[in-house]
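>>> Build the 3D model from these lines:
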Amino acid sequence: MTHFRRRYRRTMRHAIGWADLAGVRVGVFGAGVEGQSALTRLSELTTDIVVVDDDPNIELPGVTVEATDAGGFELLASCDVVIKSPGFSRYRPDIMALERSGIPVVGGTGLSMHELDRSKIICVTGTKGKSTTASVLGHLLTQFGLRTEVTGNIGRPLFDAALPSDLDAIVVETSSFQALDIADAPGIVVVTSLATDHVDWHGSIEQYHVDKLSLTSLPDAQLTVAQRLSPALQQRADLLGGDVRWSNGLAKSWAAPLGLVGDHNLANAELARLAALAFGVEQASDEEALSIAAQGFEPLPGRLSAVGTLGDVRFIDDSLATNVLPTLTALEALQGERLAILIGGYDRGVDYTELIEALAHRDSPTLVLGLPDSGERLCEAIGRITTHTSVTLAPDIGSGVDAAYAWAKPTGIVLLSPAAPSFSQFANWKERSDAFRSSVNDLLSRNAH
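Predicted structure coming up:
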């Protein structure tokens, strides 16, 4: 144990892989989706495993989950290495204490990156747009004949045991949380945008920007494809590493079959095209080939996706809007529409000023329905400065959908675009998206003739 710890002392990025964990004592910190996938991988490597979570009520078959504050931390401190889930901040005092004691704290994504052929890996990161960009890129690469898997936040974890071993390309949607777990540079890093997010995890806006873009400047970083249409990203171009290639515009007519809404999504599609070109796919420079490849794409649920229509009222799901920037983008895409918007979620203490002003001074008729937890302070702030935007509180999505429809009819849009994570009421954005879609479907059933 002593040799293993000394080898990785005083660094927060550890260039080790799963094979290095054979026969050692491993702690799994976090018993969610990634933690469970890590357990599956570890089952083939070692029998000396401890599982710890802040929530001791998580139940896993055949596994005891220890509470962090009831002996769990001490168990982690007895391990040779700890695999943490991305949701646990690297700046937490307990995680930093483990590092100071010489115990490497790693992530499953980084462990896999160390062992895979990184020339096949394209990491997609950014404050907004990474899910759409990653999914479009994965679709294009597949249509152009490459065996491709999209992993990360919108797919299976990169270290999922069921991930095929004979892939030509692996697209990894990479959060700022996961970026700090990666020590080995991928072949290409795609950066979609930069704004303010996850201040509670990173500690400051500046640190978030540094951490978010750190993937591009790892040792042996090769190629960065970056979105020039993001002003903040241009301003922090000094943080970008590797050979930087900028995307300067919107996708042309080839992108029509993708069925994407808004100029921001056309910018995402163009970024995906340039990433494919950088990966060596020559067809990505052929408009006709691109148009054919774009066919059959299914837009992501939760990203400005249509759910249904009741009379002339449309329902749109934008649950993946977990920060201010994508909600502002949604408002821009729906400019001129009569709009009832459901906002609010887990309160990370971010600055909502720009969103508050945009909603308070929106030209078209607007109703803001505040969801727990941050929705209340948003509605209060909007109500103090608006002269025409209406505000109200909704205790949950179901009642919010009903109230939004009652206001929006006979013609308008009901939009879920929370500008906040889902953690306060839901396990993840998809669960929140499902709740919205279920509420809309229930409303449609009640009003069926």
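
>>> When you work out contacts or count neighbours from here on, use the C-alpha atoms and nothing else.
Fine.

>>> Can you show me the helices along the stretch 201-350 of the chain?
Using DSSP state H, counting those that start in this stretch, the helices of the stretch 201-350 of the chain run over residues 205-213, 231-235, 263-278, 287-294, 324-333.

>>> And S131, which helix or strand is it part of?
In the assignment (DSSP states H and E), S131 maps to helix 130-143.

>>> by contact count, what packs against that helix?
Packing partners of helix 130-143 (3 or more C-alpha pairs under 8 Å, 6 or more residues apart in numbering; DSSP states H and E): strand 121-125, strand 148-152, strand 169-173, helix 263-278, helix 287-294.

>>> this one as well, want them side by side:
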Amino acid sequence: MRISELEGKRVAIWGYGREGRAALAALRWRLPGQPVTVFCSAEEARALGEMQDPALDVRTEVSAAALAEHEVVIKSPGISPYTSPAVDAALEGVRYVGGTGLWFAEPRSGQRICVTGTKGKSTTTALIAHLLRSAGHRTALAGNIGLPLLELLDVQPPPDYWAIELSSYQTGEAADVDVAVVLNLHPEHLDWHGTEARYLRDKLALLGNGRPRHAVLNAGDARVADATVPDTTRVHWFNHGDGWHLRESVIHRGERAVLDTRGLPLPGRHNRLNLCAALAAVEAAGLDAVALAPAAAAFRPLPHRLQSLGLRNGIEAVNDSISTTPQAAIAALDCFRGRPVAILVGGYDRGLDWGVFVERIAAEPVTAVITMGQNGPRVHEKLKPVAAAEGFVLAEATEMEEAVRLGLRALGSEGVLLLSPGAPSFPRYRDYVERGRHFARAAGYDPEQISAIPGLGVA
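Take a look at the predicted model:
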């Protein structure tokens, strides 16, 4: 649905976070007199009231009956169509769209390279934008990475390329995609999707609904390798001997050695595979990826993703607050093999199986595991017998400051204090950024210096 098609309809915006604000701004830009209802919090309602917009109807309570008054509801990504009773009861006669869908429905200009996956999608999307810009192409970096697409609705001059990160909440809204990248698939966000099968289906909607001209897929991930791809889509495999892949520390294109990754600002094997995916995507878009590969050396890493905050008294503090699955925490541990590590884990309990994490700790014990958050007690109980057998420190904390103190005490005079929670940040924190900033402050670093995402927007 295009924005122009909303004219004269009964339209509501549900949720007034950054996506909701972008949707309202887009409507006011294109349809300045259009009546709009906004469902939001009381605090957001006060801010909207200061706009003195006579065409706005601001409500702080949402119900099926209230939603059913409208023909179109522009829903924020965090509101699940599966688990919200208000959505379920109001489905008949109401069309739900997202800001991502509205943007994709607009006339296109420039190639759209869309990235999804359970882990690594932000870094891969940023790498794609970096490589394209290093070749002199005007490129937009936007989407779930931190800049709603609707904030770039009428960019002039238009970009040559769009590097777009899509979450599992947004993949079904993509359309007319030039290159779709699927990195990996592990169960996540089950509270939003309801079931693992639905999560996988929604992630892979990028390949179905998006009907991409090219698909860049991870041959090393069984779920991705088994994905159904439209007959009209050309598949490019990475993490495979015939395509872009990693041998020890060297990235290869088929049999050709292209780039030694030692010294690149990409810690861990998983980040180097992200670079393989980015190179495959750039190649699928029609560029010489072999020639562009050395530009990865100038990439600026994203915050809250294995971000080294500094070294004090022999202890390196590493902020991996973006880690929201047990597999992500394991990948973080893999980056620090051979060093003493105190890892801080735990957060919102989505009911995920932490057995793989427990197995990893049993196979390669660390110096300490500090559990915290809603699922902290459950993870702690699973680790108790392993800690008793292996002799590492296992402790519980109720707050970040306590977790940091316990981790530092266990490490003593050297090692890595690693925040890699393996779980979402809420309800304790608004998002992973706020959690990472709290960790930085608790560890003695300036949180104002760690959160800016380099390269967002058009350049």
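
>>> The helices of the stretch 201-350 of the first structure: which one's closest to T133 of the first structure?
Closest to T133 of the first structure of the helices of the stretch 201-350 of the first structure is helix 263-278 (C-alpha to C-alpha; 5.1 Å).

>>> tell me which residues in the closest one are buried?
Within helix 263-278 of the first structure, the residues that qualify as buried are 264-276, 278, counting by 16 or more other C-alpha atoms under 10 Å.

>>> can you check stretch 360-375 of the second structure too?
Buried residues in stretch 360-375 of the second structure (16+ other C-alpha under 10 Å): 361-362, 365-375.

>>> which one of those is nearest K203 of the second structure?
So of those, ranked by how close each gets to K203 of the second structure (C-alpha to C-alpha), first place is N375, at 25.1 Å.

>>> Roughly how far does that closest one sit from I164 of the second structure?
The gap separating N375 of the second structure from I164 of the second structure is 32 Å, by C-alpha to C-alpha, to the nearest Å.

>>> Going along the chain, name the strands of the stretch 351-459 of the second structure.
368-371, 393-396, 415-419, 457-458 (DSSP state E, counting those that start in this stretch).

>>> Of these, which is nearest L127 of the second structure?
strand 457-458 (13.9 Å).

>>> Which secondary structure elements does the closest one sit against?
Using 3+ C-alpha pairs under 8 Å, 6+ apart, the elements in contact with strand 457-458 of the second structure are strand 139-143.

>>> Onto which residues of the first structure does the strand it packs on map?
Alignment of strand 139-143 of the second structure against the first structure: residues 148-152, by TM-score structural alignment.

>>> thinking again about what came up before, which one, of the strands of the stretch 351-459 of the second structure, ends up nearest to K203 of the second structure?
Closest among those, using C-alpha to C-alpha: strand 457-458, at 24.3 Å.

>>> And for the closest one, what's in contact with it?
With C-alpha atoms under 8 Å, 6 or more residues apart in numbering as the test, strand 457-458 of the second structure has contacts from 138-142, 147, 152, 159.

>>> Now do the same contact list for the closest residue to G249 of the first structure other than its chain neighbours.
Nearest residue to G249 of the first structure, sequence neighbours excluded (C-alpha to C-alpha, 6 or more residues apart in numbering): A267, at 6.2 Å. By C-alpha under 8 Å, 6+ apart, the contact set of A267 of the first structure is 229, 249-251.
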